[in-house]
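[1] return atomic coordinates for the entry below.
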Amino acid sequence: MSERKRKEAIHVPTRDTPGLLNWVWPASPRFFRLYDKYADTEAVLEAGAEVWTLSVQGKKQEFRFPSEPVRGLQQKLVMLTQVERSPSTVYKFTRSLLLNWTLYARLLEEGPLHVQQSWDEGVHDIDTAKAAKTILRLVINSSLGAWSTRYEDLVKGLDTRANATIAAQRGKIRRRESLLSIAQQAELVRVLDARALEPALLEQQAEGLAALALAFQHGMRPVQILSIKLEHVHSLVDASGDPVCLVSFHQAKQKDGETVGGEMLRQVNPEWARHVVLLLEYAKSAGRTRLFSSENGMDLWSKVRKVCAEVGVKVDFNINKLRHSSAQALADSGHSRKSIRWFLGHANDNAANSYVKASRLQGNLINEALGASKLYDSMVSMAFGEFVTVEELSRVAEDEQIGGIVGDRLVAGIGRCRTKQSACRYDPVISCYGCHKYIPALSPAAHMEAIAGMREQVLVFVKAGDDTSSSYLQMRKALAGAQRALDDSRRILGASRG
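    Below you'll find the predicted structure:
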């Protein structure tokens, strides 16, 4: 092994642990297989080996163990507790085990009577606490040393140091600090829309655009994106001749290190489907089994940054903001906690609750909905005349009907959308006025309701002195469009009655 690799490998300081070594530990497997979905590679970890090398999210990681017999005990702890866990979970546990071996040995040897004191003195972060609890649960279930099942509640009550971190994360969500601005979202939409019309995209450009589309529309994590294989992508044409691109990916969110669900199926915005389909063609031509050629999330995100920079759009945020923004958009457009949890692939409603609370705090801000809601389930794309009557609007599919929240008002019935409403990434109602895909309804009442909601929002901006922001300017433009639709519908209805 090279000198550089020796320095990079995580190792443990030597410490004698005679008590632990004399315990009768359960038997453990000799080999441990670990599959990394990022790199589509499998590592075989062997008991007794001085160095373990594994792939974690596409990156090579090494662990250097001390001499026997401590090496055997440490590797046994990994193999007894980490089977069927993800590479990331195994990496965090093994890293904590090696770096905190002295602490963990003390916790075990001093026993339950002194565990609280040792815990308070030595356990200060989440990863250290999680690994410690995992080891303690093992010795409890195995009745080793002074430990037995009677101490389960004692170990369960030890502080995992996660509360402050989780509270901070949820606080950011509730304060909407983890979201992209409307202007940023609009720029990303324009990149995806405009570049879909380019006749000849290079493979690296298609990869960056496909990654952006999947992360932006469906809140996918890098591991989910990079794990997509060719058989997970289905390119079809529906009955109306429009492209349909379906992508399935694994449910990456985990609970206690175990995946909580299987494959999730999503449909790509038809206007962005070309990016994914083109990348699929490149992947087939290259003979690879995975859709994306990037080996890790950093490489993938650099391609997203580059493909946006080529058209003058600066990406100065990470991929997590896309996921937060998509989830918040669902909450803002009225989705239930269950729906948001399903979208995120989570095991519980905890995160969904934060997004819903953030939405309730936004009663005086414009709706930032990104896409699908309960109104938008099917896909029927039809072009009609300049206006649509209320009766015609009531007979069409829900996906063609435009509805959304403007301020505190639920506005519906303002017209039809010529394309798939569920795939539109702009704000419902507000962005429709002035859009070439929008067909106004001959319904003065609906337009008056939209105008009233937008006027309320304009007053909010004015009172706050925020009359130069992009959100304020967008609202003024939409208000003018709604006023024109109201005037035209009144004129047409008046003429027909005359």
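
[2] going forward, measure contacts and count neighbours with C-alpha atoms only.
    Fine.

[3] I'd say Leu158 and Gln116 touch.
    Yes: applying C-alpha atoms under 8 Å, one finds Leu158 in contact with Gln116, separated by 7.3 Å.

[4] and for comparison, fold this next one:
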Amino acid sequence: MSKPEQHLNMFELFALATTQWPPLPSLIRYFDDYDERYRSIKCPQSTNCWDVRINGRDEYIDFSWAEEGMNTVLKHWVADGLLTGRRCNAMNSYLGEFRSWWFGTDSDLFIQLLKTRPDQLPSFWVSGIMPTLLGKSDATAIKSLLRFLCRRNFAEWHPAYTQTVSALPTPHRDLYGRIRSGECFIPAEHQLVFANKLNAVSKRMNSKPNSNLLSINDLKSYCILSLCFQYGLRPGQIARISKSDIRIFETGAIHVAFPLMKQRKDSSRAIRRIKREWCILFRAYKEHAPSPPIKFFDFTPSEVSQTVRTITKALAGKTYTAGDFRHTASQRLVDSGASAVSVAEFLGHSTLTAGSVYYDTSTNQAELVNKALSISPIYSTIHQVAHTRTLSRYALERTSEEKIVGGMPHGIPITGIGKCMVGQPNCQLNPIFSCYNCRHFVALNEPQIHTAALKDLRKVARSFFDAERLTNATPAFLQLQETLNAIERTLTDLKCLKPRG
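    Reported below is the predicted structural model:
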């Protein structure tokens, strides 16, 4: 039998099979989970391009690339998925993956696959199909199509063989490779940049609540950044937040509800509390944002993703994604000692296993506690340490009182650690915590003073760590850690730097 005849017979078999199936409905209804409404595909049998709405954008499902007979099978496959509750974007992705595999390999291979007896399927799959697969996604699409053919009793396929198809192996892909390598985690110094910027903008907004200090687009960007930073929300979750999901209380607190996504129950939603200092951003945006759109940000998921990339590049000089924030927030929880249940709840996972990879990449418990001793959410902004000078006790005693750094954090007296070149009355930052990283700070060249400050601040951090671990994992919780690290670097620098009077 020649190759064209072999193709013709198979496509004729496709055409014959579809005539025995129930015809496609004249109207296919599917649920648009972005706009939260049902939509319809009209006349699916007579057109090879189905107009659909996916994630807030007009798109189409294209069947025109497949030959006659086969494209009808594919239409039934996609329609079956939509009518049984599969998301439109999932079925469109399946079709796209199958198309890429179809054009990337010999089409005879798929025909041989369909002619393979189910009892011989596993061996043929491993020897003939697996080498042609690019990854897990196209394997999943092919298996989905095969299961559909089983349910429709295509040729020798039978519903009893669906379990055999589901058990077929897929190319190994380390879903958590970037987590294990650490490349998806945002460095602490860049986390501080984002937290500091949100704190600074919020402070400015609070100082002048009735003025338009920021444009609507800037407010929107900072609100999105805060949701990524604080709770690691996905772009799809942020884009699906509606105006009714933002609840503002008389106390000034703000709660936001969002869909969990990737859950069996589409209605599953979670509620989170916005960090109090950043609530002003949401209030200002809600007050000044245009009223017609139903969605709070009026952004599609792709636009949210682009916003995150743009603002991180502008603030930190490096592009980060919403996924990077999600992984980083999860790792912060684990590193601060949160339980697996807390991590699963934070991520919106239905099982405890998905978050276990963060424990695998974390250090041992003793190191976690020591690291946690360097973290707290209540302190002011930190910049990278840049010490070039030290000060003698004699010179410090002859310094004016307003330039001697000191304070009472949580009732702990800390004073005489060094000199501020501009004077504390002219500084808007909290001394003690900001001075060690400030270019205007000149440290006293007596290590025992800084050692005592380090010990006292660790007591403060420990009290926060013991009181509430989830609070200790909040974004600003990193700030005291960097402060204590800066004190340790100061102690190291004192060993080699010469004092200046």
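
[5] how about stretch 80-98 of the second structure: buried residues?
    80-82, 87-89, 91-98 (16 or more other C-alpha atoms under 10 Å).

[6] now those in a markdown table, with secondary structure and distance to Leu494 of the second structure?
    As requested, these are exported to a markdown table (DSSP: H, G, I helix; E, B strand; the rest coil; distance: C-alpha to C-alpha, whole Å):
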| residue | secondary structure | distance to Leu494 of the second structure |
| --- | --- | --- |
| Asp80 | helix | 72 |
| Gly81 | helix | 68 |
| Leu82 | helix | 68 |
| Arg87 | coil | 62 |
| Cys88 | helix | 63 |
| Asn89 | helix | 60 |
| Met91 | helix | 63 |
| Asn92 | helix | 62 |
| Ser93 | helix | 60 |
| Tyr94 | helix | 62 |
| Leu95 | helix | 64 |
| Gly96 | helix | 62 |
| Glu97 | helix | 60 |
| Phe98 | helix | 64 |
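
[7] list just the nearest of those to Tyr222 of the second structure.
    In terms of C-alpha to C-alpha, no member of the buried residues of stretch 80-98 of the second structure lies closer to Tyr222 of the second structure than Asn89, at 28.5 Å.

[8] give the contact list for that closest one.
    Ile54, Asn55 (C-alpha atoms under 8 Å, 6 or more residues apart in numbering).

[9] run the last query once more with 7 Å
    Ile54 (C-alpha atoms under 7 Å, 6 or more residues apart in numbering).

[10] what of Tyr426 of the first structure?
    Tyr426 of the first structure touches Leu370, counting by C-alpha under 7 Å, 6+ apart.

[11] work out for me the element it sits within.
    Following DSSP states H and E, there is no helix or strand that holds Tyr426 of the first structure.

[12] and the gap between the residue in the second structure that it lines up against and Pro377 of the second structure?
    Alignment note (TM-score structural alignment): Tyr426 of the first structure maps to Ala476 of the second structure. Distance, Ala476 of the second structure to Pro377 of the second structure, by C-alpha to C-alpha, to the nearest Å: 4 Å.

[13] can you show me the helices along the stretch 401-501 of the second structure?
    Under the criterion DSSP state H, counting those that start in this stretch, the stretch 401-501 of the second structure contains helices at 447-467, 469-472, 477-494.

[14] how many other residues sit next to the equivalent of His288 of the second structure over in the first structure?
    Matched by TM-score structural alignment, His288 of the second structure corresponds to Tyr282 in the first structure. Tyr282 of the first structure has 20 neighbouring residues, counting by other C-alpha atoms under 10 Å.

[15] same thing with Arg137 of the first structure?
    20.

[16] so what corresponds to it in the second structure?
    Following TM-score structural alignment, the counterpart assigned to Arg137 of the first structure within the second structure is Arg147.

[17] and its match, what element?
    Going by DSSP H and E, Arg147 of the second structure is in helix 136-151.

[18] Leu278 of the first structure now?
    Counting by DSSP H and E, Leu278 of the first structure is found in helix 273-286.

[19] repeat for Arg39 of the second structure
    strand 37-42.

[20] list the buried ones in that strand?
    Those would be Ser40, Ile41, for strand 37-42 of the second structure by 16+ other C-alpha under 10 Å.
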